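In: sequence? don't have it. structure:
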């Protein structure tokens, strides 16, 4: 095995050699690089001494590559190209114009605030890759804490520790019931109208959050809600509602997705605040751009309220 020369080769050495080879002259290389000819000549000579091989034949007319020099320049060009690519990539990531953002979602992307945000962001940042995870608080909050998600969009938790958050939008809550249900003839429904009804929810998101909402509101009416959990998808749950197995609740964004045999009726006086939560330790530049755009988009509809993590 040929021993590796004990020398420090810097990027400038590679550029000096490549440009001198292209120009066929140290003097012309000096003019192109804005470096004194004596500096280029000395640096290349030092490099040759360290490598133990001449890279150039020097004549009065200029310089020409030796066989070793041709091999060196070929590889040096490849190295410089990769270095230039690396510099551009790092710069793009640092500016937030390239990279990956991992987003947690509580509700459907079919419509609403998050859909508008994602659409606008991708139109302006085509080289940023977005990855999504759908879940509820019990899944999304730990994922943000473990830095597996850059941001999670969810209903606003009562207590937020170790995170920053911003309230971004609110959504009307709807009662989801069979079109054959007597209450489907109404344009809106009150809590008192449904306090004795059976509610069906999924074990996956957003089932637990719907349960919490039901307990919070119906307990204030002195009634314990009748809730049946089902290990089914959201689509299957809607089919169960259509069959008259029970009723459920949904946020406004969900109601944009039609399901056969199902009616959505406005629940009086019930709106859900949604927020974005993230870790202040997150230094992802692309995420910071998304957060800035979310803040601006929120202000179109209402004033954004930013909350910082509690300090102990």
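Out: Yes, it's here. In this text the structure is predicted, and so the values were computed from the model without any measurement. Numbers count the residues shown, from 1 in each chain.
In: alpha carbons only for contacts and neighbour counts from here, please
Out: OK.
In: how near is residue 14 to residue 185?
Out: 79 Å (C-alpha to C-alpha, to the nearest Å).
In: between those two, point out the one with more neighbours.
Out: Per other C-alpha atoms under 10 Å, whichever of residue 14 and residue 185 has more neighbours is residue 14, with 20 against 11.
In: check contacts around residue 172.
Out: 251-252, 266-267, 270-272 (C-alpha atoms under 8 Å, 6 or more residues apart in numbering).
In: sitting in strands, which of those do you find?
Out: Counting by DSSP state E, the contacts of residue 172 place 251, 266-267, 270-272 in strands.
In: if you rank those by neighbours, which is first?
Out: residue 251 (23 neighbours).
In: right, and residue 191 touches residue 268 too?
Out: Yes: here residue 191 lies in contact with residue 268, judged by C-alpha atoms under 8 Å, at a distance of 7.4 Å.
In: residues of the longest helix belonging to the chain that come out buried?
Out: Longest helix in the chain by number of residues (criterion: DSSP state H): helix 67-95. Using 16 or more other C-alpha atoms under 10 Å as the test for burial, helix 67-95 gives 69-70, 72-73, 76-77, 80, 92-93.
In: out of the residues you listed, flag the one nearest to residue 106.
Out: residue 93 (27.4 Å; C-alpha to C-alpha).
In: let's bring in a second model and compare:
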């Protein structure tokens, strides 16, 4: 029986009792008069008792209807209290969320998204975990990843996926590099360069630019992006960066636009998470990404 009775119909029954008229109740509830009458008739049929009797001045509850409506008011009030407590608990309870990232080049918009989420949801403590190929549910650095924000297009099975923004790549060089005077650099011009990347990024880079594009000589470093850019500034190679992070390039290095065949090199980002993850902060973060960052 419960599945056949809608909550709205129960609320309508209370409105009819308060107004003493189907017409006035319909106007108050914003529903067609005949549709409201039909809903009440269906409710009476479902519970097997007449709730209202009709008379010349309108409607009034029957003795059985009086008992039903009194009990219904108590039940709906208790339901309101439960929902209020649930909303308050979700809002006030401090929660934790682990976000895994491949940290490709520099943060790009991923870090902006995490910062904005933290500002909008101060009750969620976010832990950032970097790995070369993070997957939701995996353990990196001793912590379990709730959601992976990654530029890798390859995913293991069983994870839900949300397509996010695209980042455009730029190249960072030493100020005295022969190509530093050029505002735009073609990928083919990096053929004789040494490309400095962090551990695991060579795989991601090949995935981003495509298997048919030849990579320059790649040297991987187990170091943060800041150290990598200092090496670049001292002439030990070149590095890639998200175009949106150009302002974060330290003094002693320059950032230039990068193209392949005259076209920007774009990397699509994804959020991936396991559907069996019961962390209450996870759907909040996914809804935030879908609302503000989904492509």
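Out: Structure received. This structure is a prediction, so every number in the text was calculated from the model and none was measured.
In: now what about the TM-score between them?
Out: Superposed pair, TM-score by TM-score structural alignment, normalised by the length of the second structure: 0.60. Supporting alignment: 208 aligned residues with a C-alpha RMSD of 3.4 Å.
In: that older thread, for the contacts of residue 172 of the first structure, which ones persist in the second structure?
Out: Here is what carries over to the second structure from the contacts of residue 172 of the first structure, by both residues aligned by TM-score structural alignment, their matches' C-alpha atoms under 8 Å: 251-252, 270-272.
In: can you give me the helices for the stretch 101-250 of the first structure?
Out: Along the stretch 101-250 of the first structure, counting by DSSP state H, counting those that start in this stretch, helices occupy 112-124, 137-145, 191-194, 207-219, 234-242.
In: quick one: the third one to the second structure mean distance?
Out: Compared with the second structure after fitting, helix 191-194 of the first structure deviates on average by 1.1 Å (mean C-alpha distance after the TM-score superposition for the first structure).
In: which residues in the second structure does that helix align to?
Out: The aligned range for helix 191-194 of the first structure in the second structure is 187-190, by TM-score structural alignment.
In: for the matching stretch, list every residue counted as buried.
Out: Buried, per 16+ other C-alpha under 10 Å, within stretch 187-190 of the second structure: 187, 190.
In: ok, stretch 281-300 of the first structure next?
Out: 284-291, 294-298.
In: in strands, which of those appear?
Out: Reading strands off these, I find no matches (DSSP E).
In: inside helices: which ones of these?
Out: Members of those lying in helices (criterion: DSSP H): 285-291, 294-298.
In: ok, the aligned residue in the second structure for residue 281 of the first structure to residue 36 of the second structure distance?
Out: Aligned counterpart of residue 281 of the first structure in the second structure: residue 276 (TM-score structural alignment). Residue 276 of the second structure sits 41 Å away from residue 36 of the second structure, going by C-alpha to C-alpha.
In: go on, residue 207 of the second structure?
Out: Taking C-alpha to C-alpha, one finds residue 207 of the second structure at 59 Å from residue 36 of the second structure.
In: these two - which one has more neighbours?
Out: Between residue 207 of the second structure and residue 36, counting by other C-alpha under 10 Å, residue 36 is the more crowded of the two (21 against 15).
In: the more buried one: what secondary structure?
Out: helix (DSSP: H, G, I helix; E, B strand; the rest coil).
In: pretty sure it is touching residue 16, no?
Out: No: counting by C-alpha under 8 Å, residue 36 of the second structure stays clear of residue 16, with 9.1 Å between them.
In: okay, and the common contacts of those two?
Out: Common neighbours of residue 36 of the second structure and residue 16 (C-alpha under 8 Å, 6+ apart) are residue 22.
In: quick one: contacts for residue 151 of the first structure?
Out: Counted by C-alpha under 8 Å, 6+ apart, residue 151 of the first structure has contacts 102-104, 144, 276-279, 287.
In: now which residue in the second structure aligns to it?
Out: In the second structure, residue 151 of the first structure lands on residue 147 (TM-score structural alignment).
In: just residue 113 of the first structure next, same as before
Out: Checking with TM-score structural alignment, residue 113 of the first structure has residue 109 as its match.
In: try residue 297 of the first structure
Out: Aligned partner of residue 297 of the first structure by TM-score structural alignment: residue 292.
In: picking up where we left off before, distance to residue 22 of the first structure for the contacts of residue 172 of the first structure - can I get that in CSV?
Out: Formatted as CSV, these follow (distance: C-alpha to C-alpha, whole Å):
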residue, distance to residue 22 of the first structure
251, 66
252, 65
266, 74
267, 75
270, 73
271, 69
272, 66
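In: widest-spaced pair of these?
Out: 266 and 272 (12.6 Å).
In: please enumerate the shared neighbours of the two.
Out: 172-173.
In: which part of the first structure matches the strand ranked longest in the second structure?
Out: Criterion DSSP E: the longest strand present in the second structure is strand 160-173. Aligned using TM-score structural alignment, strand 160-173 of the second structure spans residues 164-177 in the first structure.
In: the matching stretch vs the second structure, average offset?
Out: Stretch 164-177 of the first structure sits 0.9 Å off on average (mean C-alpha distance after the TM-score superposition for the first structure).
In: in that stretch, what's buried?
Out: Going by neighbour count (16+ other C-alpha under 10 Å), the buried part of stretch 164-177 of the first structure is 164-177.
In: hmm, residue 110 of the first structure is touching residue 255, no?
Out: No: contact criterion C-alpha under 8 Å: residue 110 of the first structure and residue 255 do not qualify, at 9.4 Å.
In: between these two, which has more neighbouring residues?
Out: Legend: neighbour count by other C-alpha under 10 Å for residue 110 of the first structure and residue 255, higher for residue 255 (20 against 14).
In: which strand or helix spans residue 23 of the second structure?
Out: Secondary structure from DSSP states H and E places residue 23 of the second structure in helix 22-29.
In: which helices and strands does that helix pack with?
Out: Helices and strands touching helix 22-29 of the second structure, by 3 or more C-alpha pairs under 8 Å, 6 or more residues apart in numbering; DSSP states H and E, are helix 7-19, helix 33-47.
In: that helix to helix 7-19, inter-axis angle?
Out: 120 degrees (axes from the mean of the first three to the mean of the last three C-alpha atoms, to 10 degrees).
In: against the first structure, where does helix 22-29 of the second structure fall?
Out: Under TM-score structural alignment, the alignment places helix 22-29 of the second structure onto no residue of the first structure.
In: tell me which residues of that helix come out buried.
Out: Those would be 22-26, 29, for helix 22-29 of the second structure by 16+ other C-alpha under 10 Å.
In: and for stretch 44-52 of the first structure?
Out: Result for stretch 44-52 of the first structure [16+ other C-alpha under 10 Å]: buried residues 44-45, 47.
In: swap in stretch 98-114 of the first structure?
Out: By 16+ other C-alpha under 10 Å, the buried positions in stretch 98-114 of the first structure come out as 98-108, 112-114.
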